[in-house]
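[1] Here is the input, now give the coordinates:
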Amino acid sequence: MTVLVPRMLSRLEDLLEWDGPATHLIRVEEQQQDGVYRIRAELPGMDAKDIKVSVDHGMLIIDAERSEEKKDNYRSEFRYGSLHRSAALPAGAEEQKIHASYDKGILEITVPVGEKKPSGRTIPIEAAK
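    The predicted model follows:
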């Protein structure tokens, strides 16, 4: 029973992050330290041109398309599919300064994080005359 619970929780986590039947999740590692939010994503065997990083309304989005085919005299083998992952950027993230690099199967994205700017405002109330 003690082994079953961690497996069930892991499976539940995968289901909650599931984006649909046509896509697969990208495994990531996230950290925020010294004013920088860093996310590293596993994308082995990909070309940088097949990876797209975008930001929309405070969400960092990683999309990748994989297609590979190998043929020899006796058989052929192929792999293909869409990969997707999104992550909420921390408060104060400077979206215009996001930097992404790809090396040896690892996509690394860095986002400078400044001070959290207050959101909202106080509305003055006029007294009736």
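
[2] C-alpha from now on. contacts and neighbour counts both.
    Will do.

[3] first vs last residue of stretch 34-54, how far apart are they?
    End-to-end distance for stretch 34-54: 23 Å, by CA to CA, to the nearest Å.

[4] From the rest of the structure, what touches that stretch?
    For stretch 34-54, the surrounding residues in contact (CA atoms under 8 Å, 6 or more residues apart in numbering) are 26-32, 60-66, 89-90, 93, 100, 102, 104-114.

[5] Let me see the ranges of the strands in the protein.
    For the chain, the strands defined by DSSP state E occupy 23-25, 28-33, 36-42, 51-56, 59-71, 76-88, 99-103, 106-112.

[6] Can you lay out the ones you listed as CSV showing mean neighbour count and distance to residue 13?
    Formatted as CSV, those follow (neighbours: other CA atoms under 10 Å; distance: least, CA to CA, whole Å):
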stretch, mean neighbour count, distance to residue 13
strand 23-25, 17, 11
strand 28-33, 12, 14
strand 36-42, 18, 17
strand 51-56, 14, 23
strand 59-71, 14, 19
strand 76-88, 14, 14
strand 99-103, 13, 26
strand 106-112, 19, 22
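
[7] want to put them side by side, so please do this one too:
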Amino acid sequence: MSSMLERLPGWPDLFGWVETGLPGAHVAPGLHGIRIEEHLGDGTYVVRAELPGVDPDKDVEITVDDGLLTLRAERTEQTTEKHRTEFRYGTLARAVRLPAGAKGDEAAAEYKDGVLTITVPVPEARTGTRAIPVRHA
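    Down below sits the predicted model:
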């Protein structure tokens, strides 16, 4: 499934490889990917991230730098006795390239029921073609 969002040529979701693994490479121990959903519509780019079991006030960091939205979270393991776990603990990270024209400095985030939703305003693209007249010198 390809992303609905326009990406720059040569700029796939490189940080998505943290989740799936780059062929022939290994992810750093303790670093895990974050599963996301993303969509663009009605002048807004929205990223939803699965982050159950984290405190958004102290364990989540969201930054925007040069058109790159980066999300980092920390989930600490509870010290209860268990026989088996599939939970991921440690540092969780994901980064996505924002759509062209996105206003990263106006991004907002909300956390509810284990899902972090980040919204970024994106101006509507102008449609139509404008003819440029050539002046004679």
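
[8] What's the match for residue 30 of structure 1 in structure 2?
    Under the alignment (TM-score structural alignment), residue 30 of structure 1 maps onto residue 38 of structure 2.

[9] Leaving aside the residues adjacent along the chain, what's closest to that match?
    Leaving out its chain neighbours, the residue that sits closest to residue 38 of structure 2 by CA to CA, 6 or more residues apart in numbering is residue 47, at 4.5 Å.

[10] quick one: the counterpart of that neighbour in structure 1 and residue 55 of structure 1, what's the gap?
    Matched to structure 1 by TM-score structural alignment, residue 47 of structure 2 sits across from residue 39. Distance, residue 39 of structure 1 to residue 55 of structure 1, by CA to CA: 13 Å.

[11] re earlier: figure out which of the strands of structure 1 is closest to residue 14 of structure 1.
    Closest to residue 14 of structure 1 of these is strand 23-25 (CA to CA; 8.4 Å).

[12] Packing partners of that closest one?
    strand 76-88 (3 or more CA pairs under 8 Å, 6 or more residues apart in numbering; DSSP states H and E).

[13] got the contact list for the strand it packs on?
    So strand 76-88 of structure 1 is in contact with 19, 22-26, 58-71, going by CA under 8 Å, 6+ apart.

[14] again, only using 10 Å
    17-28, 30, 39, 41, 43, 51-71 (CA atoms under 10 Å, 6 or more residues apart in numbering).

[15] how close does the residue lying closest to residue 106 of structure 1 once chain neighbours are set aside get to residue 101 of structure 1?
    Spatial nearest neighbour of residue 106 of structure 1, excluding adjacent residues (CA to CA, 6+ apart): residue 42 at 5.0 Å. Here residue 42 of structure 1 is placed at a distance of 12 Å from residue 101 of structure 1 (CA to CA).

[16] That's all I had, so thanks and see you.
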